[in-house]
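Trainee: Structural data only, the sequence is not supplied:
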């Protein structure tokens, strides 16, 4: 699998939307008709498919965000600030399957 990005989640990421790195935009399936948004399907480690709307905001700060669908994932997984997500693109995916994968890595609290 090819690593697309990983991110330690912030409070904004778990309460509103997930801000993703601008440098990865070329890896995603924008269409010629709508270069500002698309729906990205990802499969989690339990083989559940999730759909996130990826929007590239206008203006000087044109950072892309996952909006629609993202909070449902956050609530279903019980994500908290400082948890980490990792997004991969699988290689050799069969046509019709979802090529993107998402993995959650929980923040580990050390009791000492």
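Mentor: Everything's here; your move. Given the structure is predicted, the values throughout are model-derived calculations rather than measurements.
Trainee: going forward, measure contacts and count neighbours with C-alpha atoms only.
Mentor: Fine.
Trainee: ok so residue 42 is a helix residue?
Mentor: No. Counting by DSSP: H, G, I helix; E, B strand; the rest coil, residue 42 is located in no helix; its state is strand.
Trainee: what about it, how many neighbours?
Mentor: 22 (other CA atoms under 10 Å).
Trainee: Please verify my assumption that it contacts residue 98.
Mentor: Yes. Counting by CA atoms under 8 Å, residue 42 does reach residue 98; the two are 6.3 Å apart.
Trainee: Could you name every residue contacting both of those two?
Mentor: residue 49 (CA atoms under 8 Å, 6 or more residues apart in numbering).
Trainee: helix/strand/coil for residue 71?
Mentor: Under three-state DSSP, residue 71 falls in the helix class.
Trainee: can you pull the contacts of it?
Mentor: For residue 71, the contacting residues are 14-17, by CA under 8 Å, 6+ apart.
Trainee: Got another one to weigh against that:
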């Protein structure tokens, strides 16, 4: 879990750029995108449900996550009403994918952050493009927004 103040996201990006094991343990979850993740919905690990706001007996919960540029993205996580819960991100996911021009093989990470001073919880989302040389994946590069302002 990330505790943040004014510089939390810059700190997170610095941590993400290192290839340490510690970095991977900080993410609520990271995933290499599949064809279904890109075309329809993002299947998320069941353990991510503990990081989300309460479903309050329902089958869906909305939450907001900020990207590396500070832009807010509204997502909805849904689970099946019966049987295996199988959580997926539905609403807001396709807009995020299209905006970031993500493709199969790219990577996305979600983080839960808690402000120590206010105890307020927030979420961060980091998209990374797959880097290939001669067809071999050598790593992932974080996306940085290009501002025309």
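Mentor: All right, it came through fine. What you are looking at is a predicted structure, and each value in this text was computed from that prediction instead of being measured.
Trainee: With both chains overlaid, what TM-score comes out?
Mentor: After superposition, the two chains reach a TM-score of 0.87 (TM-score structural alignment, normalised by the length of the first structure), with 110 aligned residues with a CA RMSD of 1.9 Å.
Trainee: which of the contacts of residue 71 of the first structure are also in contact in the second structure?
Mentor: Using both residues aligned by TM-score structural alignment, their matches' CA atoms under 8 Å, the second structure keeps these contacts from the contacts of residue 71 of the first structure: 14-17.
Trainee: mind listing the helices in the second structure by residue range?
Mentor: Taking DSSP state H to define them, one finds helices in the second structure at 8-17, 21-26, 35-39, 93-100.
Trainee: To residue 54 of the second structure, which of these lies closest?
Mentor: Minimum separation from residue 54 of the second structure across these (CA to CA) falls at helix 93-100, 19.8 Å.
Trainee: matching residues in the first structure for the closest one?
Mentor: Mapping helix 93-100 of the second structure onto the first structure (TM-score structural alignment) gives residues 70-77.
Trainee: other SSEs contacting the longest strand along the second structure?
Mentor: In the second structure, assigned by DSSP state E, the strand with the most residues is strand 121-133. Here strand 121-133 of the second structure touches strand 60-66, strand 107-114, strand 136-142, going by 3 or more CA pairs under 8 Å, 6 or more residues apart in numbering; DSSP states H and E.
Trainee: just those: most buried one?
Mentor: Ranked by mean neighbour count under mean count of other CA atoms under 10 Å, these are led by strand 107-114, which reaches a mean of 20.
Trainee: circling back: could you tell me which of the contacts of residue 71 of the first structure count as buried?
Mentor: By neighbour count, with 16 or more other CA atoms under 10 Å, the contacts of residue 71 of the first structure hold 14, 17 as buried.
Trainee: ok, residue 44 of the second structure - contacts?
Mentor: Going by CA under 8 Å, 6+ apart, residue 44 of the second structure touches 29, 86-89.
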